[in-house]
Every structure is written in C-alpha cells, then in structure tokens.
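S.K.: predicted model, plus sequence, below.
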Amino acid sequence: MTQTPRTSAVAPAAETAVPVPPDGGAGPRRPARPHRAWAVAAVTFVTIIGSAAFASLPGLLIDPLHGEFGWSRAMIGFAVSVNLALYGLTAPFAAALMDRFGIRRVVACALLTIALGAGLTVGMTQVWQLVLCWGVLVGLGSGSMALAFAATVANRWFVARRGLVTGILTAGGAAGQLVFLPLLSWITEHHGWRPAAATVACAALAVVPFVWLLLRDHPADAGVAPYGAAEFVPKPPPVTGAAGRALRALLHAARGGTFWLLAGAFAICGASTNGLVKTHFVPAAHDHGLPVTTAASLLAVIGVFDIAGTVASGWLTDRLSPRRLLAMYYGLRGLSLMFLPMLFSDTIHPSMVLFIVFYGLDWVATVPPTIALCREHYGENSAIVFGWVLAAHQIGAALVAYLGGVARDALGSYDVVWYTSGALCAVAALMSLVVRHRPVAAPVVAVTG
C-alpha cells in the first residue's frame, strides 16, 4: 500500500531502496537509509542513560548522611520514598502532558528540574531539605522521565519491533546505572557526597541539548510513517486537559480487574527492585564488611546483565505470552531474594556473583511484557495507563525504601525484608497468570527489516 503524504508538497521519506529496472534507466541503486524512528530511539536511549545518574545515588547517600548529620536511616529512606512515590505518581500526568506539549518540551523541563533539585542538595543541612530537594524536586523531574517516556516513543514511532524497542529503551536505565554507579561511589568515598550530587546535576544538564536539538515528537514532524506502518499517520492535534485525561484513563481502567492485577504485580516489582535492592543493597552489603565501592560495583554489574535481560525480554514479548513471561520473571526473582541473606560476606565469592548475574537478567525484564499487556487492553491510552501501573510500582518501591530503613534501625539487619520481598514475588507471579487474554487484530506491517 502506498504511503499518503501529509501534504502534496511533502512526501514521507523512503524506508527501503527502490529497485533499479532491468534496462538500467533509473541509474545506480541508492543505498537504503535507516528509518528516522531509529534515530529518535537512539536519542531517547542516550537521554535515559544520562538521566540515570539521579537513580544511582540514593543507595550511596544513606551511610554518608547518617555519619555526617546523624539522621536515621528511616528518615533518609523516607526522603528516598518521597522521590520514588512522586516518580510514579507523576508518570501518568507526564504521558498526558507529552500529548499536550510534546515529548521534547516535557523531557527538557524534567531534566532541568532534576538538575535544580540535585544541585540544591549540596548546601543542605536539615533533613527536610533532603526531602524537599531530593524527594520532591528530583522525584517530580524523574517522574516526567519515567518509563512512560519510553512507552510513548515506542508507541508513536514504531509499529513493528515495538517490544524490542521497548526493551532497548528500558535497558537505557541499566546502562546509565553501569556508567554512573562506580563513578558516583568512587566520588562519594574519596571526595564526599556533595561532589557526587553535583555530578548528578551536571549529567542532567548535559543531556538537555541532545533532547532539544535531536528529539522529535511525532513521525509526522519528520515527514515519515511510523516504522513498520503501511500508511502515513498525520500528527494528531494537541490534547488539552492533560490532568483530566490522565484521571479519566485511570477511572476507566480501574473498572476492570486487569488493571488491579497489573498494578499489584508491578507494585511488588518496584518493592523488590528500586525500593529494596537499589536502595538497600549497598548498605546491607556494607553491614557485612564489604566496601562501599565494591558493593556499588556489584550493583553496577547487575546493570550489565539487566541490559541483556531487558532486550531479550522485549524480543520474547514479541513472540511469547507476556503473562507467562511475567510469571516466570517474578517467580525466579522471588527465589533469588530468598537466598540472598545467606550470600552476604566481606568478600566477593562465586555464589554472590551468580546472584548478581541471575538478578540482573531479571531486574527490568518485567517492563516489556507489562507494557504489552497495557497496549493490548487499553489501546491509545496504554501509555497513560502504564503510567498509573508504574505509579503502583513506585509506591511499592517507596514503601520498601522506607520500611527497609525502619527494619534496619529496629532489628539491626535487613534479613526480614529480603524474605518478605521474596514471598511477595511469588504472589506477583500468580497475579500475572490470571490476567485475561484480549485478542487484538494484528497490525499491517510494511517493513520487517
């Protein structure tokens, strides 16, 4: 089917080379150019990597702030929990704001907010300032750059390879963790936590020019059809009433049990990853005598395997049942967390390395099948609904970030938190299996390469 241009003067860019007639009258064959969607995906990937610095720091702050100011781990965990909760609660509104003002403007403003919040923490002296700067400002900024950003880009720019692209973009956070965790832990140990916070601010600022100059809101802005689409898709008009649309999408989705199953399972996902491992793994390992830089490096290695696991999960999501994939991911994660308390020691040993590899492959593998289920059930509102599911993820993470600190202060150990999270993962596996299947018509795919 021939693509229909936006106007009579502008035609969509070709996705493949045009064959030369046998008589040679058309001249030499032009090499095929990559579709513009891949360039947008690359900019999105780099943006997510650059913004991952803010997610790498909280676990490194707990011991330094406790040592310098005497703040309890519970209060520091509370600031992190505010950050995580706002990260999630902002996401659905950010997805709607992207429909109103465009991806580029929303993401650029989010990065500037993160830079402001991280920069202001350098001069703080009271715990409420940590809650305000790191909890509120960085939380709001990071929420606008949440996984709904990746879902929106994948939904707008891709028809073919959506699962794979979602996996790659999701892996950007893990790649950023790999880059920033060892660096920030070294800065924190040798120069203090203030230069580390300043590094986060600089990283967020450095990404802004890439977003503003290279990111585009919609394929129609570049005069092309979405990758894999058979027809050109005109750019829709801006959608007003972003907050109202986000709330209406929530009310509509909340009428069915599917939303609550996805949200509940994803809340457990957040509790067992961002809330527990990302926030408390480093101080828990340090409790057993492992140096902070070594523990942070192990957490960064999780990011290495997270990239492979998430991309593979995106590939599998295009081919297998997302429900069964989720059940497998949650079940295996729960088993690994049950064994973790027995693996901590003051040195790195093969069993701990095995956990790091295993957990890394599973870390964010849940995202592509969860997005696929949201797309299957909620269509055009899938990015917004996924934003609400992500809000549940972050609320679960926030609760464990705080309660983990409370448990450590009260019991002197994190063991009960690891065991409880492992048991909850088994519940999430069961919840995923009972999500009903909703058949949808397969899209017409024009390009498969």
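M.R.: The structure has been received and is ready for your questions. Numbers count the residues shown, from 1 in each chain.
S.K.: make it CA atoms for all contacts and neighbour counts henceforth
M.R.: Will do.
S.K.: tell me where the stretch 251-400 of the chain has helices.
M.R.: 257-272, 279-287, 292-317, 322-339, 350-362, 367-378, 382-411 (DSSP state H, counting those that start in this stretch).
S.K.: excluding its backbone neighbours, what's nearest the residue positioned nearest the centre of the chain?
M.R.: Centroid-nearest residue in the chain: Leu147, 4.1 Å away (criterion: C-alpha atoms, centre = their mean). Setting aside the residues directly before and after it, Leu147 is nearest to Thr170 in space (C-alpha to C-alpha, 6 or more residues apart in numbering), at 7.0 Å.
S.K.: the one you found against Thr310, yeah?
M.R.: Yes: the pair Thr170 / Thr310 is scored as a contact, 6.9 Å apart, by C-alpha atoms under 8 Å.
S.K.: what is in contact with the two at once?
M.R.: The contact sets of Thr170 and Thr310 overlap at 364, 367 (C-alpha atoms under 8 Å, 6 or more residues apart in numbering).
S.K.: tell me if I'm right that Leu262 and Thr370 touch.
M.R.: Yes: with contact defined as C-alpha under 8 Å, Leu262 counts as touching Thr370 (7.2 Å).
S.K.: between those two, what contacts are shared?
M.R.: With C-alpha under 8 Å, 6+ apart as the test, Leu262 and Thr370 reach no residue in common.
S.K.: how near is the nearest residue to Val122 once chain neighbours are set aside to Gly123?
M.R.: Of all residues not flanking Val122 in the chain, Arg194 sits nearest, at 5.1 Å (C-alpha to C-alpha, 6+ apart). In this view, Arg194 and Gly123 are 8 Å apart by C-alpha to C-alpha, to the nearest Å.
S.K.: okay, one more to line up with it:
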Amino acid sequence: MLSYVTQTTGLPRLPGPPGPSAPRRPGRVHRAWFVAAVAFVTIVGAGSFRSLPGLLVDPLQRDFAWSRGTIGFGVSVNLALYGLTAPFAAALMDRFGIRRVVAVALTMIAVGSGLTVFMSSSWQFILYWGVLVGLGSGSMALAFAATVTNRWFTERRGLVTGVLTAAGASGQLIFLPLLSWLVEQHDWRPASITVALSALAVVPFVWLLLRDHPADVGLAPYGAKEFVPKPAPVPGAARRALRVLFSAARTGPFWLLAGTFAICGASTNGLIQTHFVPAAHDHGMPITAAASLLAVIGVFDVIGTIASGWFTDRFDARRLLAVYYALRGISLLFLPMLLVAPSVQPPMIFFIVFYGLDWVATVPPTIALCREHYGDDSAIVFGWVLASHQVGAAIVAFAGGLARDTFGSYDVVWYGSGALCAAAALLSLVIRRKPLPKVPKLPEPAPVA
C-alpha cells in the first residue's frame, strides 16, 4: 500500500526497515543464490588452511626433531576445536549475525597461521595452529553452510548444502599444489604466510557482500510462499548451544548421527588429509606428487558432494549414508597395497577418484536428517554432530602418528578405519524416520434423508 501511495502521489517513501518485496519477475535470479555464491567463495578462500597439516609433518619433524605423535597431537587439537566450536558458532550467528562471526573467525585463522613462523617449541605449535586456527576454523565449519542454507532457502536445500560443502574441497584443490610447491622449494614458513594472507583477504569480501537474513533486503527465502520476518537476536549463545545439546542428547537419532559422523571424520580429515602425504612419502613418492593426488580428491569431491546434495533431495538419506560409508570402507582396505609403489600407478588414480567422490558426500544427507528431526535447532544440532566428526578426526590424527612411530607403518590405521566405516554403514540404517504428523480425520458427512 505504501508503495502504491508513493507511486501515485510522488511523495517520498518514509524511512524504515525494508518490507516484503514484490513478487519476483520471471527469470530474475533470487538474491539467495548470490548469498550462496559469497558463502562458497568465502569457504574456498578459508579452505587453504585445511590443506596444510599433512604437508607440515615431515618439515616440522626435520626442523624441530618433534615426533610424529607430537605433531599429530597439535593437529588433533586443531581438529577437535574445529568441531567443538561449531555449535557455539552457530548460536553466535543467531546472536550477532553471520558476517560478524565469519569475519572474526577469518582473522583468527590469519593470526594463528602467521604466528607459526615464529615458533620454536611444540607448545607454540599447539597454541597457534591447534587453538587459534582451530577456533577460527570451527566458526567457519559446516554449521556456517547449514545456517546460510536454512535462512536463505526452503527449496533446493540439499543441492545448496552440497555446493557449500564442496567449497572446502575447492579451496584444497586451489591451494594444495601451490602450498606443496612452497614447502618443497622454499620451506614451510612461506606456506604458512600464504594461508594467513589468503584468510585475511576474504574478510572485506565477507563484510561488504554477505547478508545475515533475506529480510535484511526485503525478500522471502528462496522457494518460500510468503515473507519471513527476521528473528530477533537470540541472547545467551553458549546457554542455547548447551540447551540444544541436552535436548538432542535425549533422542536416539542424535547419537547415531554423531557416531556415524565421528567415523566420517576419522576416515577423512584425521586419516587421509593428515597422514596420506607422509605415508606416501614413506614409500618414496615425492611430496608434490602425493599432494597433487590429494588435490585430485578435491576435484572429485566437488562432483560427489554436489551429486550427493541432488540425491538427498530425492532419496532416503539413511540409505545414502549406508552406501557412502560401505564404499569408503572397501576402498580403504585396498590402500596399503596401492601405496607400495613409489610412483603413481593407474590403481592409485582409481582409488583417488573413487575416494574423492565419497569424501564428504555424507554431509548433505546428515544435515537433512538433522533438519528432519530437529527443525529450527538443526544448525546447532548439526554443529554438535560435526563436533563428533572432528573428535573422531582428532583421535585418528594422533593415533595415526603414534602408530607410525610404534609400528613403522600406517597399515593398521588403514585397516582399522575400513572396519569402522563398515560399522557406520550399519548404524546409518538403524536411524529411524521421523513420523509424519497425524492429519485429523474429518467427521463422516451426515446421511441424506
């Protein structure tokens, strides 16, 4: 009505918060897709630091004479905090907004990575890389993608989740070959500085272009039939995160999702991302070649995760998880035989492609199940599920280095992770479907006399 008065009288529109927008013209791109694009680029820019831990093992051992167990412990602190911070970050986004939390997180990543060039003791590595980068990366974890998806989309959520999840792999794809070249040619310190600068460069991009809610620009979420007002800031972010945890912990699906996702983290971030490069180097493969194989995983992870998001919109998420975990476990059982050759052979290429397609394909169906069971709290619940993912990753990051120090080989870790994936496939099928709400039965019409 106000818009009509403005147009017919020529009077200026009164200032105030934006109201619901007019219906979109056919063919016009919804603003939600631009927000998703900004989130994608942000995660890609921050994704560079995820590439570095596996490249640091040998250089740090050489420069400081630290054991692989010590280095693995520092990485495990990073991975654990990455997960444990996520639910609190999701609650903080509800309190202070997405872009403020993400801007602070990227700054923490830059500071932590930059300070590593001055370290001389293992406790400093644990503090800078483990704590600072872990806290910053946890705020940029997949709970960020879940929050953006939940706020800006009511349709195509599985697809958007897959695309944003794939963004981290894209960051790995872009930066991993460069970082491995820097480590091999110029030592590990220039690589740390590159990570710090790349994270810092994204901060103004986030601040200027990212928006917290569709109501900020007077729009309804993509696919929504009506305008959705922006909710008021939720105080007590820490209390809310814990309250949601205690509520979800009383349900069976939460523990099944947390258990399967812990195995997911153990078999990806904790195992392959941390130990594949040093394991391949043990068998004579150059670091740059092993890092390039991880980059190929990043290429096919993008394809696999987007495809998984598409499948999640159409098929039973529980069965998708079972298939993904079973295939991952089978592939890990063959890895010790493939690592024997010092050069890259066709079977290794097949493993990398196969494993890449399955790398984080588990994320879209896991988020979908959280959304199905926990509704408006699903982003925070997924943050806690992600915490279990990173705890699993942290345990294997440390255990893998310890196993290498003890047995002189990673074989026991590959086989153990394959068995865990088989267990995750079975647990996925146990997750129950949430019953549909009962529709009240209409009374029978009175018989006509």
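M.R.: That came through, no problem. Because the structure is a prediction, the values reported are computed rather than measured.
S.K.: one step back: so for Glu189 of the first structure, which of the helices of the stretch 251-400 of the first structure sits nearest?
M.R.: Ranking the helices of the stretch 251-400 of the first structure by proximity to Glu189 of the first structure (C-alpha to C-alpha) places helix 292-317 first, at 7.5 Å.
S.K.: how big's the offset between the closest one and the second structure?
M.R.: Once fitted to the second structure, helix 292-317 of the first structure is off its aligned match by 0.2 Å on average (mean C-alpha distance after the TM-score superposition for the first structure).
S.K.: give the aligned range of that helix in the second structure.
M.R.: Mapped onto the second structure using TM-score structural alignment, helix 292-317 of the first structure spans residues 287-312.
S.K.: same check on stretch 356-375 of the first structure?
M.R.: By TM-score structural alignment, stretch 356-375 of the first structure lines up with residues 352-371 in the second structure.
S.K.: related to what we said a few turns ago, mind putting the helices of the stretch 251-400 of the first structure into CSV with distance to Leu251 of the first structure and mean neighbour count?
M.R.: Putting these into CSV (distance: least, C-alpha to C-alpha, whole Å; neighbours: other C-alpha atoms under 10 Å) gives the following:
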stretch, distance to Leu251 of the first structure, mean neighbour count
helix 257-272, 10, 24
helix 279-287, 32, 23
helix 292-317, 27, 24
helix 322-339, 23, 22
helix 350-362, 31, 19
helix 367-378, 12, 23
helix 382-411, 10, 26
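S.K.: just put these in TSV and tack on distance to Leu61 of the first structure.
M.R.: Shown next, in TSV, are the helices of the stretch 251-400 of the first structure (distance: least, C-alpha to C-alpha, whole Å):
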stretch	distance to Leu61 of the first structure
helix 257-272	19
helix 279-287	9
helix 292-317	11
helix 322-339	23
helix 350-362	22
helix 367-378	27
helix 382-411	13
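S.K.: which one of these lies closest to Val82 of the first structure?
M.R.: For the helices of the stretch 251-400 of the first structure, proximity to Val82 of the first structure was assessed by C-alpha to C-alpha; helix 382-411 is nearest, at 6.7 Å.
S.K.: what's the mean distance for the closest one versus the second structure?
M.R.: Averaged out, helix 382-411 of the first structure is 0.2 Å away (mean C-alpha distance after the TM-score superposition for the first structure).
S.K.: by contact count, what packs against whichever helix or strand comes after that helix?
M.R.: Next helix or strand after helix 382-411 of the first structure toward the C-terminus (DSSP states H and E): helix 415-433. Under the contact criterion of 3 or more C-alpha pairs under 8 Å, 6 or more residues apart in numbering; DSSP states H and E, helix 415-433 of the first structure touches helix 257-272, helix 322-339, helix 382-411.
S.K.: go through those and name the closest to Ala229 of the first structure.
M.R.: Of all these, helix 382-411 comes closest under C-alpha to C-alpha, at 18.5 Å.
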